[in-house]
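Engineer: Please find the sequence and the predicted model below.
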Amino acid sequence: MSQLDSNWSFVDDNKVTPKGFLFAGISAGLKASKKKDLALIFAPEGSVFTGMFTQSIVRASCVDICEERIKTTSGFVRAILINSGQANACTGNLGIQHFQIATGKIAELLGIKEEEVLMCSTGVIGVPIQINDLVKNLPNLVSDLKGNNIQNAAEAILTTDLTLKKVSIETIIQGRKIKISGFAKGSGMIYPNMATMLAFLTCDAGIKKEEWDKMIAIAVKKSFNAISVDGETSTNDSFIGINAGEKIEKRFFPIIQQGIDIVCQNLAKNIARDGEGANCLLEVLVQGAKNIDDAIKLAKSICNSALVKTAIHGCDPNWGRIISAAGNSGVKFNLNHVDLYIGNAQILENGKLNKYDPQKVTDYIKSRMNGRYLVDDIVKIMINLKSGEYKGTAWGCDLSKKYVEINSEYTT
């Protein structure tokens, strides 16, 4: 267990997960690789669900149906079935039928109502689910349900990901342990406007729907909606947060919010870090903004710039690309007030070029390109606009030849 700079501590999710939640993940033969491809989350009775979904107008039918079921049940859902390998997007009525068949069967096996089951899919757009293989393996999936089984579920939702993305934390409130766990997938097609991104969060502190909705929206703004791998929003992006358990007093909500933020930001950064073909995590902090929306918007503009991303990949200290991306963000600021840093090197001071050693900046970026998930694999950029009191952070990654290779051969 490691201590965070907060009320929360990281815990081993093979031993500790939110009370009452069950997880499963198996191979149902949906992927040619025969890797795990079918996951299930089963929540306690009385659980409260909140979902945030892709803002693309081209959406998989599962997204629309999930959104509708959360609305019609007032968030009182019980299960999420997740398949990888086929996005089941742009598949017309067949996609809807497959959703209904799958959720109806899993509801029967779990002894709950069909409208209490959500379904999320990820994979190749335009390819329907291999529904016979899926349905045939649902009893095996239910048999795999266990409390401390996030590992299997997290493995089963991956596509082009190279690494698992999961995290669990806990704290003590009024003598009771509160736990929050989350897992996600995403590597390419990442620019959530709530990339092909799926993420799920469970919490064993009971919170009413109205307050839970607010908490999840706040966390998503500062995490999944603050990352970019390639500027591409998917048809299937979904984030679902679930709480269940003994009700917690409102005065402790800030602590719960802090925990949700930690889990969401951890998962979001790992999605950006695992960007297809990426070698490092890019972190852009904008300070001195007029509001948090402006700060995140400008930071995302820099993370999303192909010119910035290729410069980072080439370890090129081309600060002009950074400031140009800031100017294209749509956020108004006065360049004559702006400070710009790459790592510890100050490039601009009040909009004027500062004395710095370009080679040291190159060496700094190179030192961060040693591989993913190292302590020092983060290239940090900071801009102070000096226009206000707000700050925001966004995350991205470098853009490499490997990204082109992966995506030019995605379906072949």
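Structural biologist: Right, received. Where do you want to start? Please read all numbers here as calculations on a predicted model, not as lab measurements. Residues are numbered from 1 along each chain as shown.
Engineer: going forward, measure contacts between C-alpha atoms and count neighbours the same way
Structural biologist: OK.
Engineer: any idea which helix or strand carries the residue nearest the centre of the chain?
Structural biologist: Closest to where the C-alpha atoms of the chain average out (Cα atoms, centre = their mean) is A268, at 4.0 Å. Assigned by DSSP states H and E, A268 falls within helix 253-273.
Engineer: any residues touching that helix, and which ones?
Structural biologist: Residues outside helix 253-273 that contact it (Cα atoms under 8 Å, 6 or more residues apart in numbering) are 6-8, 165-169, 180-187, 190, 201, 215-216, 219-220, 222-224, 227-229, 279-282, 372-373, 395-397.
Engineer: just how off-centre is it within its chain?
Structural biologist: 9 Å (Cα atoms, centre = their mean, to the nearest Å).
Engineer: With stretch 252-261 instead?
Structural biologist: The mean C-alpha position of stretch 252-261 is separated from the chain mean by 18 Å, Cα atoms, centre = their mean.
Engineer: mind listing what's buried in that stretch?
Structural biologist: Residues of stretch 252-261 classed as buried by neighbour count (16 or more other Cα atoms under 10 Å): 253, 255-257, 259-261.
Engineer: this is the other structure I want to compare:
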Amino acid sequence: MFSVASDAKITFPNGFVAAGMHAGIKRKRPDLGLLVCEVPASVAAVYTTNAFQAAPLKVTQESLGAGRRIQAIVVNSGIANACTGRKGLEDAYQMRKKTADLLGIPEHFVAVASTGVIGEYLPMERVEQGLDQLVPRLQKGDDKFAQAILTTDTCTKQVAVELQIDGKCVRIAGVAKGSGMIKPNMATMLAFITTDAVIDSDVLQSLLWKETDLSFNMITVDGDTSTNDMVITMASNLAGNQPLGRNHPEWNQFRAAFAYVCEELAKMIARDGEGATRLIEVKVAGAGSDETARKVAKAVVGSNLVKAAIYGADANWGRIVCAAGYGAPDLNADAVEVRLGEIPVVREGLPLPFDELEAEKELKKETVRITLDLHQGNGCATAWGCDLTYEYVRINASYRT
């Protein structure tokens, strides 16, 4: 299958270099990043479904639509460049042009991403001066790029794997940011995935759509869908394998490795939710369909009452079944089974006696696992989230100031 790499940097696959630095968009900490492929790369992307799509998304969609190849992604944090009108769009285009000019590539080979405060203009002089300094810093094994995309995150989020395809070493790596405003609805955070596999853009797009639904679209921190965020995947096609697709004999191995990268990044985002102390994993089995299972899992993991109960280590299973019921109103309440970790608390829709102290221990673990069996079919799904804490309110009460 695949092995997890210890060098989990976005430049792990062949053909990629990156850099990050503090350009002065934020008071301190890296805030400008650049990821570059040495050749035009196959590309795929998914975007937030928020009606207020930020200027960088519009520019990036135009770039990707121009030829289904890109060679660079320029990213800033601190200011989202969202709800900024004509000037914001001009600034996003200028970021694209400046990057293209410095790299000597066509403008439509550059994607643009921004994250941060909504409704403020980018300090373009600082951005352009930063890019002048950033390009000479591009290198293999860079770690600053992962730092430059962060906002309220407490840590970088990176993962990498490698596997054999056609006897060739194929590598996949991913980096993400996301801590608040996380309820993906296509892709509500910034995530960038690189691979050196030989794969066409259309195949890559189909794969990304599917795996996004099973990973990034199955996390929630606070129920808010952002204006800015996206997932972009680039393939340098330098690994030397035969072109990948559904008919390739080792397609399933590649798909599993790609899915692992997406899922690990998604869990890292959920685990690092603003103010969070625990990762919540909700598994639903026995649903009438996978879609029903997804709705139930996301309803439970997104319930503020469930999240607050887990913060307090309160085994209030009533909140779980309540969320499941509004997640799928047609489920058979008399068949539902619920477990906290390995502790059964509900069977056939009725409460079971359980040890409150043992349940409290389960709810104090770093990862809290909730399992529901609906006993109505073979559908299954897993969703991830985090607990709701006082710290979340403190962070978001003063985010802009």
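Structural biologist: All right, it came through fine. Predicted model only: the values in this text are computed from it and were never measured.
Engineer: which one in structure 2 is aligned with the residue nearest to the centre of structure 1?
Structural biologist: When structure 2 is aligned by TM-score structural alignment, A268 of structure 1 is paired with A266.
Engineer: where's that match relative to G178 of structure 2, distance?
Structural biologist: Distance from A266 of structure 2 to G178 of structure 2, counting by Cα to Cα, to the nearest Å: 9 Å.
Engineer: Quick one: residues contacting L282 of structure 1.
Structural biologist: 273, 303, 378-381, 395-398.
Engineer: Which one of those residues sits in the busiest neighbourhood?
Structural biologist: Neighbour tally across these (other Cα atoms under 10 Å): the maximum, 36 neighbours, falls on G396.
Engineer: mind listing what that residue touches?
Structural biologist: Counting by Cα under 8 Å, 6+ apart, G396 of structure 1 has contacts 227-229, 269, 272-273, 275, 281-283, 303-304.
Engineer: Map it across to structure 2 for me.
Structural biologist: Per TM-score structural alignment, G396 of structure 1 is aligned with G385.
Engineer: Surely its match is within a strand?
Structural biologist: Yes. Residue state for G385 of structure 2 (DSSP: H, G, I helix; E, B strand; the rest coil) corresponds to a strand.
Engineer: which SSE is V159 of structure 2 in?
Structural biologist: Going by DSSP H and E, V159 of structure 2 is in strand 157-165.
Engineer: Also G320 of structure 1?
Structural biologist: helix 319-327.
Engineer: again, but for A102 of structure 1
Structural biologist: helix 92-110.
Engineer: Tell me the residues of structure 2 aligned with that helix.
Structural biologist: Against structure 2, helix 92-110 of structure 1 falls on residues 85-103 (TM-score structural alignment).
Engineer: other SSEs contacting the lengthiest strand in structure 2?
Structural biologist: Secondary structure of structure 2 read by DSSP state E shows that its longest strand is strand 32-47. On a contact count with 3 or more Cα pairs under 8 Å, 6 or more residues apart in numbering; DSSP states H and E, strand 32-47 of structure 2 meets strand 16-21, helix 55-65, strand 69-79, helix 124-134, helix 144-148, helix 201-214, strand 230-235.
Engineer: Compare these and give me the one nearest I165 of structure 2.
Structural biologist: Closest approach to I165 of structure 2 among those (Cα to Cα): strand 230-235, 14.7 Å.
Engineer: In terms of secondary structure, what does that closest one contact?
Structural biologist: Applying 3+ Cα pairs under 8 Å, 6+ apart, one finds that strand 230-235 of structure 2 contacts strand 32-47, strand 190-195.
Engineer: Now do that strand: distance to the chain's middle.
Structural biologist: Using Cα atoms, centre = their mean, the offset of strand 230-235 of structure 2 from its chain centre is 11 Å.
Engineer: what stretch of structure 1 does it fall on?
Structural biologist: Mapped onto structure 1 using TM-score structural alignment, strand 230-235 of structure 2 covers residues 238-243.
Engineer: Toward the C-terminus, what is the element adjacent to the strand holding V159 of structure 2?
Structural biologist: strand 168-177.
Engineer: that older thread, so which of the helices and strands packed on strand 230-235 of structure 2 is the most surrounded?
Structural biologist: Among those, strand 190-195 has the highest mean neighbour count (mean count of other Cα atoms under 10 Å), at a mean of 26.
Engineer: Identify all contacting residues around it.
Structural biologist: With Cα under 8 Å, 6+ apart, strand 190-195 of structure 2 has contacts from 10-11, 13-14, 16, 113, 115, 149, 170-178, 229-237.
Engineer: repeat for stretch 345-364 of structure 1
Structural biologist: 315-317, 319, 335-343.
Engineer: Turn those residues into TSV, columns for secondary structure, neighbour count and distance to A39 of structure 1.
Structural biologist: Shown next, in TSV, are these (DSSP: H, G, I helix; E, B strand; the rest coil; neighbours: other Cα atoms under 10 Å; distance: Cα to Cα, whole Å):
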residue	secondary structure	neighbour count	distance to A39 of structure 1
C315	coil	20	40
D316	coil	17	42
P317	coil	22	44
W319	helix	17	44
L335	helix	17	49
N336	helix	13	53
H337	helix	15	51
V338	coil	20	48
D339	strand	21	47
L340	strand	25	44
Y341	strand	19	43
I342	strand	21	41
G343	coil	16	40
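Engineer: distance of the counterpart of F216 of structure 2 in structure 1 from A217 of structure 1?
Structural biologist: Mapped onto structure 1 by TM-score structural alignment, F216 of structure 2 lines up with F224. Distance, F224 of structure 1 to A217 of structure 1, using Cα to Cα: 10 Å.
Engineer: Compare these two and say which is more crowded by neighbours.
Structural biologist: Taking neighbours as other Cα under 10 Å, F224 of structure 1 and A217 compare with F224 leading, 29 against 14.
Engineer: Chain neighbours aside, what residue packs nearest to the more buried one?
Structural biologist: A268 (5.2 Å; Cα to Cα, 6 or more residues apart in numbering).
Engineer: circling back: any idea which of the helices and strands packed on strand 32-47 of structure 2 gets closest to A328 of structure 2?
Structural biologist: Per Cα to Cα, nearest to A328 of structure 2 of these: helix 201-214, 18.1 Å.
Engineer: what about that closest one, how far off from structure 1?
Structural biologist: Helix 201-214 of structure 2 differs from its equivalent in structure 1 by a mean of 1.1 Å after superposition (mean Cα distance after the TM-score superposition for structure 1).
Engineer: and that helix, what other elements does it pack with?
Structural biologist: Checking 3+ Cα pairs under 8 Å, 6+ apart, helix 201-214 of structure 2 ends up next to strand 32-47, helix 251-271.
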